[in-house]
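Peer 1: pasting the structure only:
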């Protein structure tokens, strides 16, 4: 049944019908079966081969849906833990930056086209921030039993500053890519039709 509906059979059948038309017109003579069969075979061979459908993968931006959900979970976790004010403010700035990158729309679409950027964001949400906070909470408990050494609050704030700087670098890179795209389009328009701005800026001839 699959072959009957295939392009090869349909093309061959159309060619065979053309052979029958030639037979009825008197061109094939006694060899009409050979002509019809030959035209069918030629049509079947010339027909495009059957190809399997290409796999339909998800859109790149849809890969960020799970990271968005994980960010919501992370923010709920941060709201429950007891953190120093300085670290709380820095974490709020960091999570706000991550939320802006992951917000549905053209920003997250630009992020989705950058696999390394997606990795940076997912790593910050799923591993770096939770590990920094959890390590701080455990270290603070030990520090209460045995005071001394570097304050865990300072270590936590330093980690969050580093993570914020890494995320800010990603934001800057995405912005620079958009600026480059804009300048490239300007250059394309100038090359295509000249630059009216250059004409306006040209000093008048004496």
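Peer 2: Sure, I can see it. All of these numbers come straight from a predicted model, not from anything done at the bench.
Peer 1: rest of the way, CA atoms for contacts and neighbours
Peer 2: OK.
Peer 1: Going by neighbour count, list what's buried in stretch 109-124.
Peer 2: Across stretch 109-124, burial judged by 16 or more other C-alpha atoms under 10 Å covers 109-112, 117-118, 120-122, 124.
Peer 1: same thing with stretch 156-173?
Peer 2: 156-157, 159-161, 163-164, 166-167, 170-171.
Peer 1: next one: stretch 40-56
Peer 2: Buried residues in stretch 40-56 (16+ other C-alpha under 10 Å): 40-44.
Peer 1: for the residues you listed, which one is nearest residue 144?
Peer 2: Among the buried residues of stretch 40-56, residue 44 lies closest to residue 144 (C-alpha to C-alpha), at 83.9 Å.
Peer 1: Work out for me the element that closest one sits within.
Peer 2: Here residue 44, judged by DSSP states H and E, is contained in helix 32-46.
Peer 1: And the contacts of that helix?
Peer 2: 7-20, 23, 28 (C-alpha atoms under 8 Å, 6 or more residues apart in numbering).
Peer 1: how near is residue 179 to residue 149?
Peer 2: Using C-alpha to C-alpha, to the nearest Å, residue 179 is found at 47 Å from residue 149.
Peer 1: re the thing from before, buried members of the contacts of helix 32-46 into PyMOL, please.
Peer 2: To isolate the buried members of these in PyMOL, using 16+ other C-alpha under 10 Å:
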select buried, resi 7+8+9+10+11+12+13+14+15+16+18+19+20+23+28
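Peer 1: quick one, helices of the chain?
Peer 2: Applying DSSP state H to the chain gives helices spanning 7-24, 32-46, 65-80, 85-102, 106-112, 115-123, 129-145, 152-193, 196-201.
Peer 1: Check which helices and strands the longest one sits against.
Peer 2: Contacts defined by 3 or more C-alpha pairs under 8 Å, 6 or more residues apart in numbering; DSSP states H and E place helix 152-193 against helix 85-102, helix 115-123, helix 129-145.
Peer 1: Use this one as the comparison:
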């Protein structure tokens, strides 16, 4: 550990700047300008250089890039679909869930849509939250509440809440799809304007 610190200091900006200033002190010594106090001059210039050197900049954390995040999300989405295949839902809720998962599948499929999505961190976060939290929680809560409803008939059917939740999640995913489409449309329009401006010039 001490060796690593020593090597790190040798490579640091402080040591490099101090050494450069120390070499200036040696040059002054050889020209006779430092006089009898040349050791003090050399050490002083080294110290001054080490003090004025900019501080070391710590390395940025190595976070996965958006495309890697989407790869992980696809794996989790496959797990979610396996889980959902084992759940029996009322027809209306099952239909809403199918619409939602079909839309998520289209957004997560590798290709140009995913490439556009990878440039939208908020969109990736929204999909991640839907796949890893919102959909599993909505379905699991329905399954547990449905069991209690059998013991207390006459209460509000839990499938109504599930249908509403799935509808809201579909609206969010649809809004994301619309946003990505608008991004591509703006890109196309920008390219048209660029070509028009280039033609006029």
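Peer 2: In hand now; what should we look at? Nothing here was measured: the structure is a model prediction, and the numbers come from that model.
Peer 1: just to revisit the earlier point, can you say which of the helices of the first structure is nearest to residue 53 of the first structure?
Peer 2: helix 7-24 (14.8 Å).
Peer 1: Please work out which residues outside that closest one touch it.
Peer 2: By C-alpha under 8 Å, 6+ apart, helix 7-24 of the first structure touches 3-4, 28-29, 32, 35-50.
Peer 1: could you give the angle of that helix to helix 32-46?
Peer 2: 150 degrees (axes from the mean of the first three to the mean of the last three C-alpha atoms, to 10 degrees).
Peer 1: which bit of the second structure covers helix 7-24 of the first structure?
Peer 2: Aligning helix 7-24 of the first structure against the second structure (TM-score structural alignment) gives residues 13-30.
Peer 1: List just the nearest of the buried residues of stretch 156-173 of the first structure to residue 87 of the first structure.
Peer 2: residue 157 (5.2 Å).
Peer 1: What's residue 87 of the second structure aligned with over in the first structure?
Peer 2: Taking TM-score structural alignment, residue 87 of the second structure has residue 81 as its aligned residue in the first structure.
Peer 1: do residue 174 of the second structure as well
Peer 2: Using TM-score structural alignment, the equivalent of residue 174 of the second structure in the first structure is residue 168.
Peer 1: So which of the contacts of helix 32-46 of the first structure is the closest to residue 175 of the first structure?
Peer 2: Closest to residue 175 of the first structure, out of all of these and judged by C-alpha to C-alpha, is residue 7, at 49.3 Å.
Peer 1: now for residue 68 of the first structure: what does it line up with in the second structure?
Peer 2: Under the alignment (TM-score structural alignment), residue 68 of the first structure maps onto residue 74.
Peer 1: so how far is residue 29 of the second structure from its match?
Peer 2: Distance of residue 74 of the second structure to residue 29 of the second structure, given as C-alpha to C-alpha: 67 Å.
Peer 1: what does residue 180 of the second structure give?
Peer 2: 67 Å.
Peer 1: Same question for residue 96 of the second structure.
Peer 2: 85 Å.
Peer 1: what do you get for residue 116 of the second structure?
Peer 2: 63 Å.
Peer 1: Next: residue 47 of the second structure.
Peer 2: For residue 47 of the second structure, the distance to residue 29 of the second structure (C-alpha to C-alpha) stands at 17 Å.
Peer 1: Equivalent analysis for residue 199 of the second structure, please.
Peer 2: Counting by C-alpha to C-alpha, the gap from residue 199 of the second structure to residue 29 of the second structure is 66 Å.
Peer 1: what do you get for residue 71 of the second structure?
Peer 2: Distance, residue 71 of the second structure to residue 29 of the second structure, by C-alpha to C-alpha: 63 Å.
Peer 1: and what of residue 118 of the second structure?
Peer 2: Residue 118 of the second structure sits at a distance of 60 Å from residue 29 of the second structure (criterion: C-alpha to C-alpha).
Peer 1: Now do the same contact list for residue 170 of the first structure.
Peer 2: By C-alpha under 8 Å, 6+ apart, residue 170 of the first structure lies in contact with residue 117.
Peer 1: er, residue 177 of the second structure actually
Peer 2: Counting by C-alpha under 8 Å, 6+ apart, residue 177 of the second structure has contacts residue 107.
Peer 1: higher neighbour count, residue 179 and residue 149 of the first structure?
Peer 2: For residue 179 of the first structure versus residue 149, neighbours defined as other C-alpha atoms under 10 Å are more numerous around residue 179 (12 against 7).
Peer 1: what's the counterpart of the more buried one in the second structure?
Peer 2: So, by TM-score structural alignment, residue 179 of the first structure is matched to residue 185.
Peer 1: So what's the gap between stretch 183-202 of the first structure and the chain middle?
Peer 2: 32 Å (C-alpha atoms, centre = their mean, to the nearest Å).
Peer 1: got the contact list for that stretch?
Peer 2: Outside stretch 183-202 of the first structure, not a single residue reaches it (C-alpha under 8 Å, 6+ apart).
Peer 1: Apply 10 Å and report the result again.
Peer 2: 177-182 (C-alpha atoms under 10 Å, 6 or more residues apart in numbering).
Peer 1: what sits against the residue lying farthest from the centre of the first structure?
Peer 2: Distance from the C-alpha centroid of the first structure peaks at residue 30, with 64.1 Å (C-alpha atoms, centre = their mean). Going by C-alpha under 10 Å, 6+ apart, residue 30 of the first structure touches residue 23.
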